[in-house]
Structure formats: C-alpha cells, structure tokens
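1. the sequence and its predicted three-dimensional model are supplied below.
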Amino acid sequence: MAESEQGYLRDVQYRFPDRLKARSILHTRYGRGDWFEWLAANIPLPTGGLIADVGCGAGSFWTNAPQSVPSDLKLRLFDISEGMVGAARTSIAAMQRWHDVEASVSDAVALPMASASVDTTIAVHMLYHLADPASGLKEMARVTREAGAVAVVLNPANTMIELSELARAPFGGERDPRSEPLSSEQGLALMQGEFTKVDVVRYDDELRVTDPVDLLGYLNSLPIADKPGVMEKLAIAVEEAFRRTEGGFTITKASELLIGHK
C-alpha cells in the first residue's frame, strides 16, 4: 500500500470510528452474533498478562469482551489514527473494568514497546492496511516474549464477494484498480516464515440482510463512495439487488485467526 493510501486511511477513512460503526451494523444485526466471544475463546489472554492490541480502532474488542476475559490484563493499545485512539481510551475508561490501560498513536512497524515484553500481541483485521505486512509481523514478533503468541485476524480470499460485486455495480462490474487486500492465505504464508508454529482457527458466517438502508450504509462507508456521484449509483444498485432477491441480500463471509508461536 502506497504512503498516499495510508495517509487516506489515517486522515479520512479511519480518522474517526463512524465508518467502522456503519460497517459493523451488517455483522451485528445479521451475523452469528458471537464474534467477540469467539475471539476471546481462541486468543491466548493469560491472567495478569500484558496484551498489545495493534490497530485497536475504537477498542471494540475490549468494550465487547465477555466476562471470561480476565479483568487484570494490562492493555497497551496502538493505532495510527488519533481519533481512534481517543475513542478507545474514552470507551474503555468508561467501563471501569481494566485499570492498567495505555493507548497511543503508533505505527505498527515501530511499536513503543521493549523487545520480548508482551504476552500476547493481537492485530484484528489490520495487517492488510500495512504497506509492508511482513515488517508488521516482524515488529509484533519482536515485542512478544518467547512463550507468547501473536494473534492475527484476516479474511480468506473472496470472502463477502457478493458485497464486493455489488460495490462494483456502478462501474459496470469493473474491478478496483488497487491490489487486493492481504488474504488470510497470504498472511499464513508470511507468518510461517516468521514463527515456528502457526495455528489456524476459522470463523464462518452468513449475512442475510433484510434492510436496504443497512446495506447502503455499509457501501457508503467504503473508500469508493468518496468519489463524486458514486453514492447515488450505489443506492440504485442496492435497490435493484433487493428487487432481484425479493427483499433479502445474502453475503457469505469468513475470517481466520492465525496464532503464531515463536
């Protein structure tokens, strides 16, 4: 990813949590409903452990964490967006559940942490935003202690393909000229080059969206909608899609949790 694209993500797309919230609606209203419970059950979160959350966003993992997650964790939250860091800091403090929390604006390839100081480093749907994902993994491995773990969440290739095709509809189905985001298959290959062992846990889901407003809200939060005239075309595409499917738009999705052990 070019520096200009990273700047767009930092200063526009993820400057504040609004767009992420618009996208989360599809998953929370129409998905399995156990995403955060599933993450918490599969990511190593040792009692009293020091946890680094790289690309923490608005801190949604922690504000939605089930009671099974230890309350004595020491949280170190990092994001490239000042708005996201501020939102995470405020929302987690309001919970009064964790009492050792530090949130800072940081680049994922230059974390302000000592080497081998972290029990578990997590990066949920973040690695594909980096210009050099391999460097990001190397940095996460650096700060993680020898017996610790690095937990990365990525999507398999072609997940939510129905939504991608709908987003291309205003352009006659023309593909986005930008390169495809890093898939979990590609991420696994990178992690196998960095860690001695990598475990893979898959999360499958299906979204049957029944409200076109929610679907349009998701599409309008994407970078493609920033282009002049695109929002109107997306609205037409959504209307036509619901007409064809008689009131329900189905999206198949999956995510994979890749857990690297040093």
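-> Thanks, I have it.
2. all contacts plus neighbour counts: C-alpha atoms, from now on.
-> Noted.
3. what segments of the stretch 1-150 of the chain are strands?
-> 50-54, 74-79, 101-105, 118-124, 144-154 (DSSP state E, counting those that start in this stretch).
4. can I get these in CSV including mean neighbour count and distance to His27?
-> Below are those laid out as CSV (neighbours: other Cα atoms under 10 Å; distance: least, Cα to Cα, whole Å):
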stretch, mean neighbour count, distance to His27
strand 50-54, 24, 21
strand 74-79, 23, 22
strand 101-105, 18, 26
strand 118-124, 24, 15
strand 144-154, 22, 16
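5. helices along the stretch 151-262 of the chain, start to end?
-> Under the criterion DSSP state H, counting those that start in this stretch, the stretch 151-262 of the chain carries helices at the ranges 161-168, 184-192, 212-220, 230-244.
6. of the ones you listed, which approaches Asp119 most closely?
-> When the helices of the stretch 151-262 of the chain are compared by Cα to Cα, helix 184-192 sits nearest Asp119, at 17.6 Å.
7. buried ones in the closest one, by neighbour count?
-> 184, 187-188, 190-191 (16 or more other Cα atoms under 10 Å).
8. ok, stretch 193-204 next?
-> Applying 16+ other Cα under 10 Å to stretch 193-204 flags 194-195, 198 as buried.
9. against that first model, consider the following:
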Amino acid sequence: MQPVTCSPARGWLGFPPSEQGGPICSSPLRKYLKRESAVKKFPPQHFSITTLNIIATITTTKMTTTTTTIPTLTAHTHAKSQYTTTSSRLAARLSIHNYNTHPQSWFQFAQTFIPKSGSILEVGAGTGALWSPPAISSPSQLSSVTSLTLTDFSPAMVATLNSNSDIAALKSILPNVKIQQCDAASLPFPDSEFDTVVANHMLYHVDNPIAALQEFKRVLKDGGRLVVALNGLDHLRELFEIGGMVGRGSTIAGLAKITAENALEQIEGAGFEGVESERFPGEFRLPGVEPVLEYLDSVGETDMEEGKRETVKRVVGERLDEGEGFRVEKNMVVFVGRKP
C-alpha cells in the first residue's frame, strides 16, 4: 500500500491548498476520485490522515484483487486455439477450394513444385491434403521418394494424419513414411537430413518466421529445395469484408509476421538462394450463401448467432451475380528457394 504523504506544495487531490481548505496531502486516491465530486462531497478537512490511509488501503486492495492478466494474442496462440483440439475448422476452410475456377486444384498446383524423389519433410501437414487425391493421383507417383515425413504441432492434426487412408496407402509403397508432432521452430531432426522441405500455408501461424525458416535450412541438405506457400493480405477479401460486419474478420491478417507480400525478403534473409515465386491463377465462385456461412463459422470458436447469419445471408444475396455466383478473390503464392 502506498502511504499518504504530506507536502507543502501539493494538496491531497493534487490541487493548490487554497482550493481545498484542508491539509496539504497527496494520496493514491487522487487517481480514482474526480475533483468535482470528491471536493464537493468529501472536503479534505473532514478526513484525518488515519481515515485517508484506511480508504487508500481499501481502494488499493480492491484493485489488487480484481486485476486480471489478459493473454497476448499472437499468430501462434491463435493457431493453438483453432487447431490444437480439432481438425474440423481447417477442413471447413479447405472446402472453399471446391469452388476454385482453375483447372488444377490448389494441391495439384502446389505439388508441381515438389520434387518426386529423395527425402521430403512437410512441416505443418494439417489433414494431409497435399498427399491425397487429386494432388497425388496414385501412390506410384512417389515411387522415387526415399522417405516422407509429415509433422504438425497439433495433436488433433497428427491424429487426422494417422487416420488418413491415402497416407496409409503411401506406406504400402514408400519405404519410410513417418508422422510426428513437433514445433516448426524446433525440429527434432539432424542437420542436412532432407532433400526437400515443404511449408504449405503454415508460416503465418508462427511468431518468428525467420527462426522457422532457418530451422528448415538447417535440416535441408546442401542444394536442397524449400517450397513455401503463403497467402497475400487481400486473399479472400470479399469474404472477410462480410466477416468484418459480423465479428468474423481475418484475425491472422493482423497477426501474421509473414505474408506473400514480404516472403521473398524473409526467405532470402534466412539464407536461401535463387528464390522464385508463382501465383495460383483463378478465383473462387461460390454458388450461394452456405459456403460463406461455413467458412465464417470456422473462423470463430463457435457458430455465428442467428442475427449475424441473417446479416451474412442478406449481404451475400445482394452481391450474387446471376450465373457467376459470389466471386471471391484469391492470392495464393508458392515460393521456391535453394539452400546454398
């Protein structure tokens, strides 16, 4: 407790003594009492030093017992809340790819940048969609791969990977398929272990992308390839404009330390050479409101309230183009670099 002290220069509320008509004292109370109410209702001459100390003690004690610490929201804490115990939110978000206008799916497109030989590590493998049809049409497509290691920080994702029948089929052909839970910035693998490291839409979930990129570089062999996929800040702009109206805006857009806009600088800053990029062509065309609701539901911890759902239905209905559906821009970019 801060004691009440007296000073010849300042009053107990911090005002000149001529305005107070009482002892010249200062107290923690002046932080919580306003001049207009305190001076009128409780003139200082009505208080003794003992009384002021008692009030200060009560006020200080009350503040101590009601103060709470609010956790700082970061990219990683957001990812933990979304993905640690369930893979359903990610699955709901991936369903938007059903409305892709490009002839290739995203995962087919991304696979064209991954060598089909040597040892491959995917960090943040999620549900394993990169290793399932249509991305991999047949396990024989990977017959020259010597090992495939899939990791994720989330126990729920690891469980989903272990139950993925397409990955089980790969195990029947590939000599060494492993699934492991671990952190992207602290990989439990020796130096120079892999020919290729893949990070598909996961780096914006880490708080220190440079540290993760340097860890990827550590486990790569000399001359090994890094394949990173990231979204731009305007990815799904139309969806998140509506989401912002109902409290379902893009959280990660405000938290991510790396996006398609600054990825080149960071990948090169981590020590990779010859970095090139290619943007996934096309857009999404959603046939109606249900895919929008499904996506925005996945952004929160619970489904939206009925009033907010009605708002989404109204706005999407106003923006539907006849014959074109609800058009949503995408900005998905693959970056490929090499360890010197």
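-> That came in fine, so what should we check first? The model shown is predicted, which means the values in this text are computed figures rather than measured ones.
10. now flag whichever of the buried residues of stretch 193-204 of the first structure is closest to Phe61 of the first structure.
-> Closest to Phe61 of the first structure, out of all of those and judged by Cα to Cα, is Val198, at 22.0 Å.
11. map that closest one onto the second structure.
-> Aligned by TM-score structural alignment, Val198 of the first structure pairs with Val275 of the second structure.
12. any idea how far the spatially most central residue of the first structure is from Glu240 of the first structure?
-> The residue lying closest to the centre of the first structure (Cα atoms, centre = their mean) is His125, at 2.6 Å. For His125 of the first structure, the distance to Glu240 of the first structure (Cα to Cα, to the nearest Å) stands at 30 Å.
13. now swap in Val209 of the first structure and tell me
-> Relative to Glu240 of the first structure, and taking Cα to Cα, Val209 of the first structure is found at 14 Å.
14. those two: who's more crowded?
-> Val209 (20 against 13; other Cα atoms under 10 Å).
15. now do the same for that one: its match in the second structure.
-> Using TM-score structural alignment, Val209 of the first structure sits opposite Leu286 in the second structure.
16. wait, that match touches Glu329, no?
-> No - assessed by Cα atoms under 8 Å, Leu286 of the second structure is found out of contact with Glu329, at 11.0 Å.
17. got TSV for the buried residues of stretch 193-204 of the first structure, with distance to Gly247 of the first structure too?
-> Output for these, formatted as TSV (distance: Cα to Cα, whole Å):
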residue	distance to Gly247 of the first structure
Glu194	46
Phe195	46
Val198	42
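18. show me which of those residues is closest to Thr159 of the first structure.
-> Closest to Thr159 of the first structure, out of all of those and judged by Cα to Cα, is Val198, at 21.4 Å.
19. quick one: closest of the helices of the stretch 151-262 of the first structure to Arg97 of the first structure.
-> helix 212-220 (30.8 Å).
20. that closest one to helix 230-244, inter-axis angle?
-> Counting by axes from the mean of the first three to the mean of the last three Cα atoms, to 10 degrees, helix 212-220 of the first structure lies at 140 degrees to helix 230-244.
21. helix 212-220 of the first structure vs the second structure, mean deviation?
-> Superposing on the second structure and averaging over aligned pairs (mean Cα distance after the TM-score superposition for the first structure), helix 212-220 of the first structure comes out at 0.9 Å.
22. and stretch 49-61 of the second structure, which stretch of the first structure?
-> Using TM-score structural alignment, stretch 49-61 of the second structure finds no match anywhere in the first structure.
23. now that stretch, how far from the centre of its chain.
-> 45 Å (Cα atoms, centre = their mean, to the nearest Å).
24. try stretch 153-172 of the second structure
-> The answer for stretch 153-172 of the second structure is 23 Å, by Cα atoms, centre = their mean.
25. next: stretch 42-56 of the first structure.
-> Taking mean C-alpha positions (Cα atoms, centre = their mean), stretch 42-56 of the first structure and its chain are 15 Å apart.
26. can you tell me what sits against it?
-> 69-70, 72-80, 84-85, 88, 108, 117-124, 126, 149, 151, 201, 259 (Cα atoms under 8 Å, 6 or more residues apart in numbering).
27. repeat that with 6 Å
-> The contact list for stretch 42-56 of the first structure (Cα atoms under 6 Å, 6 or more residues apart in numbering) reads 70, 72-79, 118-123, 126.
28. Leu39 of the first structure: which of the residues you listed is nearest?
-> Looking across the contacts of stretch 42-56 of the first structure and measuring by Cα to Cα, the closest to Leu39 of the first structure is Ile122, at 10.4 Å.
29. wait, the closest one sits on Val153?
-> No - between Ile122 of the first structure and Val153 there is no contact under Cα atoms under 6 Å: 8.2 Å.
30. and the residue nearest to the centre of the first structure? What does it align with in the second structure?
-> Using TM-score structural alignment, His125 of the first structure lines up with His201 in the second structure.
31. now its match: how far from Gly223 of the second structure?
-> Applying Cα to Cα to His201 of the second structure and Gly223 of the second structure gives a distance of 23 Å.
32. repeat for Asn331 of the second structure
-> On the measure of Cα to Cα, Asn331 of the second structure and Gly223 of the second structure end up 29 Å apart.
33. burial measure for Ala108 of the first structure, as a count.
-> 23.
34. what residue of the second structure takes the place of it?
-> Aligned partner of Ala108 of the first structure by TM-score structural alignment: Ala184.
35. nearest spatial neighbour of Leu101 of the first structure, chain-adjacent residues omitted?
-> Residue 101 of the first structure: Val, not Leu. Leu75 (4.7 Å; Cα to Cα, 6 or more residues apart in numbering).
36. quick one on the thing from earlier: ok, the match of Val198 of the first structure - contacts?
-> 336-337.
37. what does Arg244 of the first structure give?
-> Counting by Cα under 6 Å, 6+ apart, Arg244 of the first structure has no contacts.
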